[in-house]
Every structure is written in structure tokens, then in C-alpha cells.
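Engineer: Have a look at this fold, sequence not included:
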């Protein structure tokens, strides 16, 4: 009965296929939305029953419209590069003679604009805005590290899953490395004017990542104020207002948030802050949500965390690297590092770098840190401007490839003098064993040089 109902909805909505599963793999259901050249349907996998979204693109319409075919190819190429918790995932691409089907992750919470419109003041409390913005910056930092500039960042393209977590979507205007001209810049003016950077509106050469940073600034303003900073039907006038920074944030917005908006809505792209540096350096990102845990129903109230992934694959280890890790060849004592074994731990894993860092980030909710990318690389920094525990200022994370898919992960604490306890292999206030338990099955072997030498 349920199958018949789904088939009936599919025929009525124009999904095609005469009731048969799409290429024998997906049962199309009701229409979720439509665009100029595409329709999006709810669907369910025949094998396993997983709910997905299927974007159906008409080949004839796309091929008959200038510039649309490259846009579809760009969207597919960009999404295939990206695997991140806050980027909408492309599962697979199917095609027939008449249509292209993009099978994507289903975001059941709608888009951010609709969610804001449903709120009484069309804005979030600052605590809620921070959590939303942290996830957005996390996603875009990941995209930029992989050579993808979104170029159409706006609330309509930020979806929410059933738990209220963000999913950046619609990469049809995305720029890839092969899009750059000889000057290393982009030259195509695109995007939505109210969210586009001034240099894009003025049709000048621009940096795609810096243009995304401006769009993030507009979104942050909307989250805090409930309206656009520059809203004018005349694009030239809107651009002039942007260059003069003619916007006004409500009085209830904190000074750190105001400074962040100002650094993002900088009309000069050379001095505009990059989203990649925010989590590591801006104090608004480092503030704990321990007193701001309620998000007024928009999100699920989990503690704030900023998990950022490495921009490049871990470097391979050679035989000399592995041998030098043997305790018998550790020369650190010659340089006064007698407590090195208490401050450093290693483990091997077959999980991906992204999965490993994600699990480290989840552990941070219990151990008191966030995982960020700074000048020193990947680090675990304390919440609330405090310390991971007594005397511990930070923990660095380094990954190296031993032999695919085996990775070596090295954790190193930066400890203040006098905070090493020589009795139980622990640094005062920090339990390595607790961290090991929180990492779960990500850890294959904990601090075992012998395992490495046997590989």
C-alpha cells in the first residue's frame, strides 16, 4: 500500500519511470522543491531503505541553455571532492538519455532562511548565532582547503538536518582550481547581490575564498540583527554602502561579535579576515557555550565545538622516522626533556584523518577542548580561555602515513613547569587513558612502537 502511494506521488509530480524504481535503485516520492531546470524529490534506497534527496535535471533544457551544462558539471565535480559533516554529501550520480539524477544526503530541517523567518524577531540570540556560524566556518574552511570556493553563500543554501546541524549545499556556482586565470584570480561575477563581495559586484578579479568570507559576514549580521546589512534594489547604491560600511548593528550585539562582523565586512579583500583563521585566532570563537547552552529550539543544544580538518593528506613516514620513535633511541633526555613520555602519546589508526579529528573533537566535549587549525597546525585548545587541565595550555596533533591506510597520530601536551606527575604516567589533571577510551575504535594500537616496526 505504501509503495503504491509513493508511486502515485511520483507520477503526479512528474518524476517519471512509470512506477518502477529509478534505475532499480531508488523509489521516488513527493517533490521537495523545484528550480528552473531541476526538481528535487524525496526518495528511498531499494536496498537498505535509506532516505535520500534526488535532484532530477532535464538534459535537453540544460543543454539548450547557455552556461548551464558547465554549471551542472561544476556542481558534481565540487561535491565529489568534499566529505565533511557540514557539507551536503553527494552519494552518486545516475543518468539516462533524458535526465541526470544527483542522489544526495537528505536534510530534513529545511534551509536556514526559512528557519530564521519562523522566529519572532527573525534572528538568533548570540549564543545560537555563534554555534550556527562556527559550523558554517568549519565547512567553508574545509572547502577552501580543497580548492573549492562556493561563491553563493547565503541562508537559502545552508540546510539543516534533523538535529539542527548545518549542511552547506548548492555548489552550482562553485569555483575549482582549474577555474583560476593566469593571475590566480577569478573573474566571473556571480552569486546573490545582497551577499556578494564588493569586488565581485564591481566585476574585478577576486579571491574566491575572500569573497566567501564577505558572504559569511553578511550571514553573521543577519543571524545577529535579523535583517541584511546592505539592502538596496539598486546594486550600485548597495555597493557604495558596502564600501562605506554603512551598516548598524543593534545595541545588544557584543563587542567581540561587532569586531568580527567588521573584519568580515571589510571592503578591502587584502585586509579582510579569511574564514580559515577565525577558529584559531578570534576570541568570539573561543568562548565556551557553557552558559549559552540553550539555542531556543533551533539546534540540539550540544556543546560548541569547532572541528577543523587538515588541508592535505598526512605525509608518509619512512623507515628512519619509524626507527627514531623507538624508546631506546629517544635522545630527548640530552636536552632536558625528562618528562617527555608523560607529555606525548601516539596511536595508530586506519580511520581517515577527518574521522580521527572528528572523534578528537567529540572527546573535547568531555575533556574541555576544541580542535582547531592554527599557525602551528592542528591543535586542541581549551574552552572558555582556560586550560585543558591544571598547567596544560594546548595539545598539538600530528598525523603521518605509515602505510595506507595506516596512520600514526602523535599527541603532544604543552605543559607549564611543575605540572608533571611522575607516578602514574599522567600529567596532573589530564588522563590519557580517559582520552583513549573516548576515542574508542578509532585507536588501533596505543603508543606501540613495536607495532609500527612490524609493519
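Structural biologist: That came in fine, so what should we check first? Everything numeric in this text was worked out from a predicted model, so none of it was measured. Numbers count the residues shown, from 1 in each chain.

Engineer: only C-alpha atoms for contact and neighbour calcs from this point on.
Structural biologist: OK.

Engineer: Just the terminal-to-terminal distance for stretch 199-207.
Structural biologist: End-to-end span of stretch 199-207 (Cα to Cα, to the nearest Å): 9 Å.

Engineer: what sits up against that stretch?
Structural biologist: The contact list for stretch 199-207 (Cα atoms under 8 Å, 6 or more residues apart in numbering) reads 185-190, 193, 211, 235, 239, 267, 269.

Engineer: Same list, these, but as CSV with neighbour count and distance to residue 114 please.
Structural biologist: Output for the contacts of stretch 199-207, formatted as CSV (neighbours: other Cα atoms under 10 Å; distance: Cα to Cα, whole Å):
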residue, neighbour count, distance to residue 114
185, 15, 34
186, 20, 31
187, 18, 32
188, 16, 29
189, 18, 26
190, 14, 23
193, 21, 19
211, 25, 24
235, 16, 24
239, 24, 26
267, 20, 28
269, 20, 30
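
Engineer: So which of these are in helices?
Structural biologist: Within the contacts of stretch 199-207, residues falling in helices by DSSP state H are 211, 235, 239.

Engineer: Which residue, other than its chain neighbours, is closest to the last one?
Structural biologist: Spelled out, it's residue 239. residue 198 (5.9 Å; Cα to Cα, 6 or more residues apart in numbering).

Engineer: same deal with residue 281?
Structural biologist: Spatial nearest neighbour of residue 281, excluding adjacent residues (Cα to Cα, 6+ apart): residue 374 at 7.4 Å.

Engineer: neighbours around the one you found, how many?
Structural biologist: Other residues near residue 374 come to 16 when the count uses other Cα atoms under 10 Å.

Engineer: Put this next to the first one:
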């Protein structure tokens, strides 16, 4: 999520109490949610991040579209525990007619992080170590039958001990065989070309685990070099470059400063054909090897 200046998707006053938690300062805001720091005087942990979803938008005969996104994140975090995934402590609902804008809002009580890769100015450890931890998280997700679907720096949290964890699973999708169905709310800078204008039905967009592999390749190149592998001055320009690359009218522009091992890893992740991208277990093996030999 990216911080917004001056306004928040779900405004919650400082000092507001929900369950045993008291809301402190806002941390970040996204399209649907706002995350706040929070504390409590009794129980452990004593600090957390509260991810507030707005009140129900359900109308007669129509389901609330946000409830499906909340269910995805809660289902995944309740069933999967890993040092590379952010931890869910609890799920709360505000019952407060005095604050109509919050009455019925959902708050996910999450493990508190220091920052995210999008906002941190000094990464806590080497890019190789960060990428290894990200790949470990992706491997755990894929092995458990889930696709993240929106891997990007804003969704990678930096913890107090310097490790990183994957977060924001409201667009995650559970595999049904070789594919899954995900909502179309993703960062286009990290979306593979075959998903930029996907076909959709009532279940969402049909995706494969290779969407995370592509996003990892973009992330790795950006983290190691500071540049996107399909550069452009705007997101639209980068999407156009990705589309032309998929049509074989443009080549990747990988940095010559990359070591050969990382050149190969990133090129494999960004293969034009999804089936040519490595699975995350294979990818993790290569990433660990590259990290140990830099």
C-alpha cells in the first residue's frame, strides 16, 4: 500500500477503540483499506497494525464486493503460517452507531512491521537476502496452493529484525488444478503481458502461478539495479513495452551490471510464455545459489 497525504480510504480517529486495541497514527492507505498503528495495555502482542476495511456496500440482491476480498485474505492467513508471511492475530468488526462511517467496518489485526520495500530508504540487508526471503514466501504460498497475484514492493513488509514478509493477500487466489480465479486489482507495473488485458467472467480473472514468477523477475531487477527491465517514464509506457515484448517486437533491457547468475534468473522469470517461467521451487534453488556466489 502507498501512503496518501491528507486523506485516507477509511478515516479512523486517533484514540478510537476497537476490541482491546486503541488506534494510533495511520501507516498506509490503498484503494480499499487504510492501515493504522495500534496498541493495547493488556495482553500480547502489545502493538499491531489494524487494517480497516470500509462498512458494507451491499445493496439489495447484490453481494458486497469487498467481502470477497476480505475473505480471501483472512482464509489464507488463518491457514498458512510462515516466517515469510505477515501474521494475522484477529479479525474484528466495529459496532458503533455513533460513528456511521465505521459502523460495520472490518479490522484485521496484523503483525506490526517497521516499513515496506516501497518506502524504506535503506534496505535492512543485502538485496540478495531480501530476494531469497521473498522467494521463500512465494514458494510456501505456491506449495500450499495459493497465488499472491500482486507481488510488488508495497506488499513486502520490513520487520524490526530486518527480515521481510509478504503481505496484502486480498487479491490472492486458491489454485484449482493449474489455474486460479483472482480479482483484477493488481499493480500493472508488475503484471505479466498476458494478464494486462485479461478475459474475465463472474469468477474473476484466470491466473497461473507464473504471474508471481514474472512479478518476482521485475522486482529482482528493480531491487538489484534501480530500474524496471521494461523501462518507460509512465506505467502506461511500461505496459506498452511489456506488450511489445510479448509480441516479439521489443527485447528486455536487463542491466549489464547484473551478475550472469542474476541475468539468467531474471530472464527466465520474464519469459514471454508463462509455461517457460520456472516454478518457485526451482526458482528458489537458483536464487539461493546466486545469493551465495555474489
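Structural biologist: Structure's in. What do you need? Everything numeric in this text was worked out from a predicted model, so none of it was measured.

Engineer: TM value for the aligned chains?
Structural biologist: Here the TM-score for the pair of chains, by TM-score structural alignment, normalised by the length of the second structure, is 0.78; 261 aligned residues with a Cα RMSD of 2.8 Å.

Engineer: coming back round to it: show me which of the ones in helices among the contacts of stretch 199-207 of the first structure is closest to residue 356 of the first structure.
Structural biologist: For these, the closest approach to residue 356 of the first structure (Cα to Cα) belongs to residue 211, at 30.3 Å.

Engineer: Counterpart of residue 147 of the first structure over in the second structure?
Structural biologist: Alignment note (TM-score structural alignment): residue 147 of the first structure maps to residue 145 of the second structure.

Engineer: wait, doesn't that match sit right on residue 172?
Structural biologist: No: using Cα atoms under 8 Å, residue 145 of the second structure is not in contact with residue 172, being 10.5 Å away.

Engineer: At the geometric centre of the first structure, which residue do we find?
Structural biologist: Residue closest to the mean C-alpha point of the first structure, counted by Cα atoms, centre = their mean, is residue 139 at 1.8 Å.

Engineer: And the helix or strand containing that one, what's buried?
Structural biologist: Element membership of residue 139 of the first structure [criterion: DSSP states H and E] is helix 126-145. For helix 126-145 of the first structure, burial by neighbour count (16 or more other Cα atoms under 10 Å) applies to 126-144.

Engineer: Please report how far the aligned partner of residue 189 of the second structure in the first structure lies from residue 200 of the first structure.
Structural biologist: When the first structure is aligned by TM-score structural alignment, residue 189 of the second structure is paired with residue 194. Between residue 194 of the first structure and residue 200 of the first structure the computed distance is 11 Å (Cα to Cα).

Engineer: Helices of the stretch 51-200 of the second structure, residue ranges please.
Structural biologist: 65-79, 127-143 (DSSP state H, counting those that start in this stretch).

Engineer: Give me the packing partners of the last one, helices and strands only.
Structural biologist: Think helix 127-143 of the second structure. Helix 127-143 of the second structure sits against strand 164-166, helix 210-225, helix 280-292, with contacts defined as 3 or more Cα pairs under 8 Å, 6 or more residues apart in numbering; DSSP states H and E.

Engineer: can I get these in TSV with distance to residue 112 of the second structure?
Structural biologist: Below are those laid out as TSV (distance: least, Cα to Cα, whole Å):
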stretch	distance to residue 112 of the second structure
strand 164-166	11
helix 210-225	23
helix 280-292	26
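
Engineer: so which of those gets nearest residue 121 of the second structure?
Structural biologist: Across these, residue 121 of the second structure has its closest neighbour in helix 210-225 (11.9 Å, Cα to Cα).

Engineer: What's the average distance for that closest one when superposed on the first structure?
Structural biologist: For helix 210-225 of the second structure, the mean distance from the matching residues in the first structure following superposition reads 0.8 Å, by mean Cα distance after the TM-score superposition for the first structure.

Engineer: Next, the angle from that helix to helix 127-143.
Structural biologist: In terms of direction (axes from the mean of the first three to the mean of the last three Cα atoms, to 10 degrees), helix 210-225 of the second structure departs from helix 127-143 by 170 degrees.

Engineer: Skipping its backbone neighbours, what lies nearest residue 70 of the second structure in space?
Structural biologist: residue 170 (5.9 Å).

Engineer: before we move on, the earlier item: residue contacts, the residue nearest to residue 239 of the first structure?
Structural biologist: Applying Cα under 8 Å, 6+ apart, we find residue 198 of the first structure in contact with 239, 242-243, 267.

Engineer: at 10 Å instead, please
Structural biologist: Residues near residue 198 of the first structure by Cα atoms under 10 Å, 6 or more residues apart in numbering: 204, 206, 211, 214, 235-236, 238-243, 265-269.

Engineer: related to what we said a few turns ago, which one of residue 145 and residue 172 of the second structure has more residues nearby?
Structural biologist: Just comparing residue 145 of the second structure and residue 172: by other Cα under 10 Å the higher neighbour count belongs to residue 172, 23 against 17.

Engineer: ok so, going back, can you tell which of the helices of the stretch 51-200 of the second structure is closest to residue 229 of the second structure?
Structural biologist: helix 127-143 (16.2 Å).

Engineer: Quick check: that closest one compared with the first structure, mean distance?
Structural biologist: Compared with the first structure after the fit, helix 127-143 of the second structure shows a mean deviation of 0.7 Å (mean Cα distance after the TM-score superposition for the first structure).

Engineer: which stretches of the stretch 1-150 of the second structure form strands?
Structural biologist: For the stretch 1-150 of the second structure, the strands defined by DSSP state E, counting those that start in this stretch occupy 17-18, 21-29, 34-39, 47-53, 88-93, 106-110, 115-116, 146-147.

Engineer: want to throw the ones you listed into CSV with mean neighbour count and distance to residue 286 of the second structure?
Structural biologist: Shown next, in CSV, are the strands of the stretch 1-150 of the second structure (neighbours: other Cα atoms under 10 Å; distance: least, Cα to Cα, whole Å):
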stretch, mean neighbour count, distance to residue 286 of the second structure
strand 17-18, 16, 45
strand 21-29, 20, 34
strand 34-39, 24, 35
strand 47-53, 24, 34
strand 88-93, 16, 30
strand 106-110, 22, 32
strand 115-116, 21, 25
strand 146-147, 26, 20
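
Engineer: Nice, that's everything, thank you.
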